[in-house]
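Q: Sharing a sequence plus its predicted fold:
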Amino acid sequence: MKTDSIFYQMFQTFPGIFFELIGQSSTEGNAYEFKSVEVKETAKRIDGVFVPSKQSRKPIYFVEVQFQPDDIFYYRLFTEIFLYLGQNKPKKDWRAVAVFCRRSIDQAVPIEYQRLLLSQQVQWVYLDELEETANPSVGLGMVRLVVENEDTAQTLARQLIQKAQQELEDEALKRKVLELIETILVYKFTQLSRQELEAMFGLSDLKQTRVYQEAKEEGKLEGKLEGKLEGKLETVPRLLQQGLSVEQIAEVLELDIEAVRKVAQQSDS
């Protein structure tokens, strides 16, 4: 899964998610613009920077998402931060936030940067240690979906889709959020076909979306994406296990109900 780019898309759509992750109110995101900035000397871009308005006294936040072990993670992070500060001279305080999928990925801050820790300018988020809440926001729910195991992810995804459809009034924002959820599902459930994803999560025609097309190009869905009759019938037993009725499966997969019933009967025997 393209976890870093997905997170940056979420931060772009919902800046408040980031501030919830670091223990602040989601409303803090209203005072910031999330952007990707170029560091000229390295010909690279810092993907995650929360920049307050020039008049604001709020700090700049540099955020880096990491899902793989990387021995030079902190060297790269601090080098990019100080290059940014030297080039832009923002005259503002700053914070660095490292977001890891789990604590074991964190290679620890090298001794060269240890004194920065005394200033409390560095903060960590370990996604697998986030506290569960009874009614998480759509934003935090998407974060949890990325690291959730497949069994519980199915229930969470359905809840998030329903929550987004019910609570988000801005249609453009709603479409963006649903697309982000679809992105996570496509990359998380690589063994499922398009028809299975649509049926299990109540998605729209996924095959027409940019998310699906990108995943198809990357070969993530293992050749089951063309929707042939045989492929559709192969999905029936798994959809039955997910609690869908014969009628629902026939409607979603655009199959004759008798064909679906026959497969269901064979599965029971």
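A: Yes, it's here. Numbering: from 1, shown residues only.
Q: from here on, contacts and neighbour counts on C-alpha atoms
A: OK.
Q: For burial, what's the neighbour tally of Glu258?
A: For Glu258, the count of nearby residues is 12 (other C-alpha atoms under 10 Å).
Q: To clarify, my last question referred to Leu140.
A: Residues near Leu140, counting by other C-alpha under 10 Å, number 21.
Q: Quick check: which helices or strands does the helix or strand containing it pack against?
A: Assigned by DSSP states H and E, Leu140 falls within helix 138-147. On a contact count with 3 or more C-alpha pairs under 8 Å, 6 or more residues apart in numbering; DSSP states H and E, helix 138-147 meets helix 3-13, helix 15-21, helix 150-167, helix 171-188.
Q: Distance check, Phe100 against Leu21.
A: From Phe100 across to Leu21, the span is 12 Å (C-alpha to C-alpha, to the nearest Å).
Q: Need the residues touching each of the two.
A: Common neighbours of Phe100 and Leu21, counting by C-alpha atoms under 8 Å, 6 or more residues apart in numbering, are Val125.
Q: any idea whether Arg45 is helix, strand or coil?
A: strand (DSSP: H, G, I helix; E, B strand; the rest coil).
Q: which stretches of the protein form strands?
A: Secondary structure of the chain (DSSP state E): strands located at 32-39, 44-52, 60-66, 94-100, 122-126.
Q: any idea how far the nearest residue to Gly139 once chain neighbours are set aside is from Phe11?
A: For Gly139, ignoring the flanking residues on the chain, the nearest one in space by C-alpha to C-alpha, 6 or more residues apart in numbering is Ile17 at 5.4 Å. Noted for Ile17: a distance of 6 Å to Phe11, by C-alpha to C-alpha.
Q: Next up, a structure to set beside the first:
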Amino acid sequence: MIKRIKELFAKMSQRQILELVETIIVYKLPRLSREEIQQMLGFSDIDVKQTRFYQDVYGEGKQEEAVALVFRLLNRRFGELDSNLVEQIQKLNVSQLEELAEALLEFSSQKDLETWLQQSNV
């Protein structure tokens, strides 16, 4: 097992190893701020925004915000949506959600939304 771990680490770049360590620490010490973790480990010269962990978390947050905004707009326009439509919208990526947000300004009914989702192959 140790041999396998050594082989794995030998293939990783220093940056990948630091990202892995940072990710583990973030999960193990969730109450510490990013700055506290960097200071504790002496990572002051690393731009955390460039790490894969940060990018993943940022992307997930952006996705959640976009979904929430689209649902608020659609619910205000058409009332409560059918659960099938909700499920389809939740599968959209950020750029599709942005397109939907623009398109819904011209929708006059939920049928327009259904048509848009079908044309978008969702």
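A: All right, it came through fine. What you see is a predicted model, and the numbers here were worked out from it, not measured in a lab.
Q: Fetch the TM-score of the aligned pair.
A: The TM-score (TM-score structural alignment, normalised by the length of the second structure) is 0.36; 57 aligned residues with a C-alpha RMSD of 3.0 Å.
Q: Adding distance to Arg238 of the first structure, write the helices and strands packed on helix 138-147 of the first structure out as JSON lines.
A: As requested, these are arranged in JSON lines below (distance: least, C-alpha to C-alpha, whole Å):
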{"stretch": "helix 3-13", "distance to Arg238 of the first structure": "27"}
{"stretch": "helix 15-21", "distance to Arg238 of the first structure": "34"}
{"stretch": "helix 150-167", "distance to Arg238 of the first structure": "13"}
{"stretch": "helix 171-188", "distance to Arg238 of the first structure": "17"}
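Q: closest one to Gln241 of the first structure among these?
A: Gln241 of the first structure lies closest to helix 150-167 among these, at 12.4 Å (C-alpha to C-alpha).
Q: Touching that closest one from outside, list them.
A: Outside of helix 150-167 of the first structure, the residues within contact range by C-alpha under 8 Å, 6+ apart are 138, 141-142, 145, 174, 177-178, 181, 188-189, 200-202.
Q: Touching, Val125 of the first structure and Ala96? I think so.
A: No: between Val125 of the first structure and Ala96 there is no contact under C-alpha atoms under 8 Å: 11.0 Å.
Q: ok, of the contacts of helix 150-167 of the first structure, which come out buried?
A: Val138, Gly141, Met142, Leu145, Lys174, Val177, Leu178, Ile181, Lys188, Phe189, Met200, Phe201 (16 or more other C-alpha atoms under 10 Å).
Q: where do the strands sit along the second structure?
A: Under DSSP E, the second structure gives no strands.
Q: how about the helices of the second structure, start to end?
A: 2-11, 14-28, 34-41, 52-78, 83-90, 94-103, 110-119 (DSSP state H).
Q: Mean neighbour count for these - can I get that in a markdown table?
A: Below are these laid out as a markdown table (neighbours: other C-alpha atoms under 10 Å):
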| stretch | mean neighbour count |
| --- | --- |
| helix 2-11 | 10 |
| helix 14-28 | 14 |
| helix 34-41 | 13 |
| helix 52-78 | 15 |
| helix 83-90 | 13 |
| helix 94-103 | 15 |
| helix 110-119 | 14 |
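Q: Return the closest of the buried ones among the contacts of helix 150-167 of the first structure with respect to Val37 of the first structure.
A: Lowest distance from Val37 of the first structure to those (C-alpha to C-alpha) belongs to Val177, with 23.7 Å.
Q: what sits against that closest one?
A: Contact partners of Val177 of the first structure, counting by C-alpha under 8 Å, 6+ apart, are Thr13, Ala164.
Q: Could you measure from it over to Val125 of the first structure?
A: Val177 of the first structure is 22 Å from Val125 of the first structure, by C-alpha to C-alpha.
Q: re earlier: give me whichever of the helices and strands packed on helix 138-147 of the first structure is most buried.
A: helix 15-21 (a mean of 22; mean count of other C-alpha atoms under 10 Å).
Q: For it, enumerate the helices and strands it packs against.
A: Counting contacts by 3+ C-alpha pairs under 8 Å, 6+ apart, helix 15-21 of the first structure is packed against helix 3-13, strand 32-39, helix 138-147.
Q: now the first one against strand 60-66, angle please.
A: In this case it means helix 3-13 of the first structure. Computed by axes from the mean of the first three to the mean of the last three C-alpha atoms, to 10 degrees, the angle separating helix 3-13 of the first structure from strand 60-66 equals 150 degrees.
Q: Run through who's touching helix 3-13 of the first structure.
A: Residues contacting helix 3-13 of the first structure (C-alpha under 8 Å, 6+ apart): 17-18, 34-35, 47-48, 65-67, 139, 143, 146, 173, 176-177, 180, 183-184.
Q: what's the angle from it to helix 171-188?
A: 170 degrees.
Q: Excluding chain neighbours, what is closest to Ser267 of the first structure?
A: Per C-alpha to C-alpha, 6+ apart, closest to Ser267 of the first structure is Pro237, 6.6 Å.
Q: Number of residues surrounding the one you found?
A: When counting by other C-alpha under 10 Å, one arrives at 18 neighbours for Pro237 of the first structure.
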